[in-house]
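Chemist: What follows is a predicted protein model with its sequence.
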Amino acid sequence: MSKEQLAIHGGKSVRDSYLPYGRQWIDDKDIQAVVNVLKSDYLTTGPIITRFEKEIADYVGAKYAVAFSNGTAALHGACFAAGIKKNDEVITTPMTFAASVNCILYQGGKPVFADVDPKTYNISPNNIKQLITKKTKAIIPVDFTGQPATLDEIISIANKHKLIVIEDAAHSLGAFYKGKKIGSISDMTMFSFHPVKHITTGEGGIITTNNKDYFEKLMQFRTHGITRNNDKLFQYHGPWYYEMQFLGFNYRMTDIQAALGISQLKKLIQFIEYRKRIIEKYNMGFKDLEQITIPYQKKDHESSWHLYIIRLNLDQLTVGRKEVFEALIKENIGVNVHYIPVHLQPYYQRLGYKKGICPNAEKLYEEIITLPLFPAMSEKDVEDVINGVKKVIEFYRY
């Protein structure tokens, strides 16, 4: 293939229109579910939220679920329920969206970054062990791209040191760890319902747990710290009475969001199957491409495939990740990068975190590109991505 054929040099791109890296799938049943709520007596906090919480809890096999306005709010609630306070240390991964770490700061805690496994890109249990101190209160593993973290090792470490595990499962609704559904294993588990996730409520998040105390704290935290539960009131003035017992937040989901979530949940298994078919095609299409490394899946870690990330073998390419990324964009393939390690963000640098503390994560960041992956992709979309990647890699390979 000649240089002139490449879109980056003015030639025709593999696609005529832009393909995003992720996109929701909304059908008429979803729309009708929302319309039904709009015609009902409740728009904000009503019975549909309770129903959605029960359906999520039942699906993952947890006793309780508490819905929040978004995943970040849910993580904040989990940190509150865990009792994280000023100067408590919480160990987490830098390879995640900022929310996984910011929630620690919201409670006055101190994030401690453990490096990632160079194969799975998930947090390293061995590094966690090395970072535990007397101040450590909790661990927040992230199921990166949908592949569960090594939960048995992490929970064993937590039990030994009396720590709480808050699993950030924003990527892994529908995933399994050693035969158990994600959402039923850790002390608390957060799922996100952002439009690019497995199912969407527009914005939204939820915490699942088997712990009644965490459940009650989460419920009160999302409603300004207010309770109407007679068993918990310090006083009782009458049936109108309620008490604000601590400083909570207005983090409630709406019935509108919950209705969309209930409708979407009915399609979750189908959505995941579509994702897996795309993964199979990607893996087959890229298996002989020496210039990239395709995702590694650990045995007994059944991913729900939120993201498909390729890792560039830069020693076999004439350019860096930036040039490959820009070339794919010019091919109308909507690539992305997940993630910039959180400790490298300017805000965290000002807090004193230094480059070099997580070398695996930092090296990974320089070499990864996220390819489009969502259920509504057509076979042609998938083929276009494969052809586009091959075209660009062929141009830039040694």
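Modeler: Arrived safely, thanks for sending.

Chemist: all contacts plus neighbour counts: C-alpha atoms, from now on.
Modeler: Fine.

Chemist: How much space separates the closest residue to Ser184 other than its chain neighbours from Thr208?
Modeler: Nearest residue to Ser184, sequence neighbours excluded (C-alpha to C-alpha, 6 or more residues apart in numbering): Ala62, at 4.9 Å. As judged by C-alpha to C-alpha, to the nearest Å, Ala62 and Thr208 stand 6 Å apart.

Chemist: this is the comparison structure:
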Amino acid sequence: MIPYGKQNISQDDIDAVVDALTSDFITQGPRVTQFENAVAQKVGAKHAVAVNSATSALHIACLALELGKGQRLWTSPNTFVASANCGLYCGAGVDFVDIDPSTYNLCPKRLAEKLEHAKLTDTLPHIVVVVHMCGQSCDMEAIHQLSEQYGFRIIEDASHAIGGKYQDQYVGNCQYSDITVFSFHPVKIITTAEGGMALTNNPALAKAMENLRSHGVTRDLESLADSNQGAWYYEQQSLGFNYRMTDLQAALGTSQLARLDAFVERRQALADRYTEKLSARPLITPTLLPASKSAWHLYVIQLAELDCRRRVFDELRAKGIGVHVHYIPVHTQPYYRELGFEWGQFPAAENYYRAALSLPLYFDMTEDEQDTVIQALADALR
């Protein structure tokens, strides 16, 4: 089987986890702080809060930005459901903005049109979650300009994009957003097995997220309402959650981070090779913005013949090639249809979905394996 993605674990990674396992801390401890500092320094953010998943990071990011009932969160329909669900967790309404059919990312033009209409109907969003699909950054400068005009906050769902760049700066520096979220799932660029992180340049947001990830409980003397108690004393100051990352996961993440640029460079080389070798086939290869350098979490093609996707998918899977489809538009899911969404509302995302096919892409993929994928795809297209 050639999977669509998988982790690369080195001996250094194993040694780092064993060292953590035999230390005094195996739950949240000093290695979590070390990992947070390393990621923040790498991407150029001031604060980082490690948690047990990117979904948890999205949730506490929304809460830190005070999303609640009567407010709205907008995001891309072309994403995993977590990008929208985080708004529902907070009791807010959720809506979507259609994508740019060339980049598969949330379209700033569609966003501007929707914002103009929302202003007239008093339905502006409190938060827009922009999703860096496949590892390519959205046009963040354009979206940030709209946020200044219409007053919404920005979360970058960069689950695909650690190691990617926008305007020659690492994704995650929060230059154009309030909070950026990374995922460290095994098929992502680097892994902590399961895990996520929220980054921000705002110390108040960082403090709020740190509190929310750990039951809403604090022992910080400067934060306590009653600081005259003994060393045992703690206070629950908000309704938080157990979203903490362990030192075992953080040790793995810190070790993996040392190879981040190498991981992205190899994915870039494989993506370039796909694009070159598929150029004559009846399909569409990915388009990149000039300002973006993708982290290449996914390599998604679009098939020219819309009715052949199921057949091509089945033929490749039968040959042991782990193609996949990313994503079924969120608004078409049964749960969201019960909320009033329906097919036809976001045509660019729906047209993308009907033709999309994710090809295998991962650090350890050999050129022989890639050639096997390319040949099998060519045979299926014939």
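Modeler: Cool, the structure landed. Just so it is clear, the structure is predicted and the values come from calculations on it, not from any experiment.

Chemist: Just give the nearest non-adjacent residue to Val54 of structure 1, would you?
Modeler: Val isn't right for residue 54 of structure 1; it's Lys. Ala65 is the one closest to Lys54 of structure 1 (C-alpha to C-alpha, 6+ apart), at 6.7 Å.

Chemist: With Ala99 of structure 1 instead?
Modeler: Leaving out its chain neighbours, the residue that sits closest to Ala99 of structure 1 by C-alpha to C-alpha, 6+ apart is Thr72, at 5.5 Å.

Chemist: what about Ala62 and Thr208 of structure 1, which has more around it?
Modeler: Per other C-alpha atoms under 10 Å, whichever of Ala62 of structure 1 and Thr208 has more neighbours is Thr208, with 31 against 22.

Chemist: residues in contact with the counterpart of Lys266 of structure 1 in structure 2?
Modeler: Aligning on TM-score structural alignment places Lys266 of structure 1 opposite Ala258 in structure 2. Counting by C-alpha atoms under 8 Å, 6 or more residues apart in numbering, Ala258 of structure 2 makes contact with nothing.

Chemist: Ok, the one 3 residues further on next?
Modeler: With contacts taken as C-alpha under 8 Å, 6+ apart, Asp261 of structure 2 has the following neighbours: Gly163.

Chemist: any idea what it is structurally, helix, strand or coil?
Modeler: helix (DSSP: H, G, I helix; E, B strand; the rest coil).

Chemist: before we move on, what about Tyr104 of structure 2?
Modeler: Tyr104 of structure 2 ends up coil, using three-state DSSP.

Chemist: That one: neighbour count?
Modeler: Residues near Tyr104 of structure 2, counting by other C-alpha under 10 Å, number 27.

Chemist: and what of the one 5 residues further on?
Modeler: Using other C-alpha under 10 Å, Lys109 of structure 2 has 15 neighbouring residues.

Chemist: Would you mind measuring from Lys281 of structure 1 to Gln32 of structure 1?
Modeler: Using C-alpha to C-alpha, one obtains 34 Å as the distance from Lys281 of structure 1 to Gln32 of structure 1.

Chemist: dump the residue contacts of Ile84 of structure 1.
Modeler: 104, 107-109, 137-138.

Chemist: which one is the equivalent of Asp300 of structure 1 over in structure 2 nearest to, not counting chain neighbours?
Modeler: Superposed on structure 2 with TM-score structural alignment, Asp300 of structure 1 falls opposite Ala291. With C-alpha to C-alpha, 6+ apart as the criterion, Ala291 of structure 2 has its nearest non-adjacent residue at 4.9 Å, and that residue is Gln167.

Chemist: That neighbour maps to what in structure 1?
Modeler: The alignment partner of Gln167 of structure 2 in structure 1, by TM-score structural alignment, is Lys178.

Chemist: residues touching its match, list them.
Modeler: By C-alpha under 8 Å, 6+ apart, the residues touching Lys178 of structure 1 are 300-302.

Chemist: try Ser137 of structure 2
Modeler: 105, 131, 158, 161, 164-166, 171, 292-294.

Chemist: same thing but 7 Å
Modeler: Shown in contact with Ser137 of structure 2 (C-alpha atoms under 7 Å, 6 or more residues apart in numbering): 166, 292, 294.

Chemist: repeat for His47 of structure 2
Modeler: By C-alpha under 7 Å, 6+ apart, the contact set of His47 of structure 2 is 40, 199-201, 206.

Chemist: same check, this time on Leu221 of structure 2
Modeler: The contact partners of Leu221 of structure 2, taken as C-alpha under 7 Å, 6+ apart, are Ser227.

Chemist: again, but for Asp117 of structure 1
Modeler: Contacts of Asp117 of structure 1 (C-alpha under 7 Å, 6+ apart): 123-124.

Chemist: That one matches what in structure 2?
Modeler: In structure 2, the residue matched to Asp117 of structure 1 (TM-score structural alignment) is Asp100.
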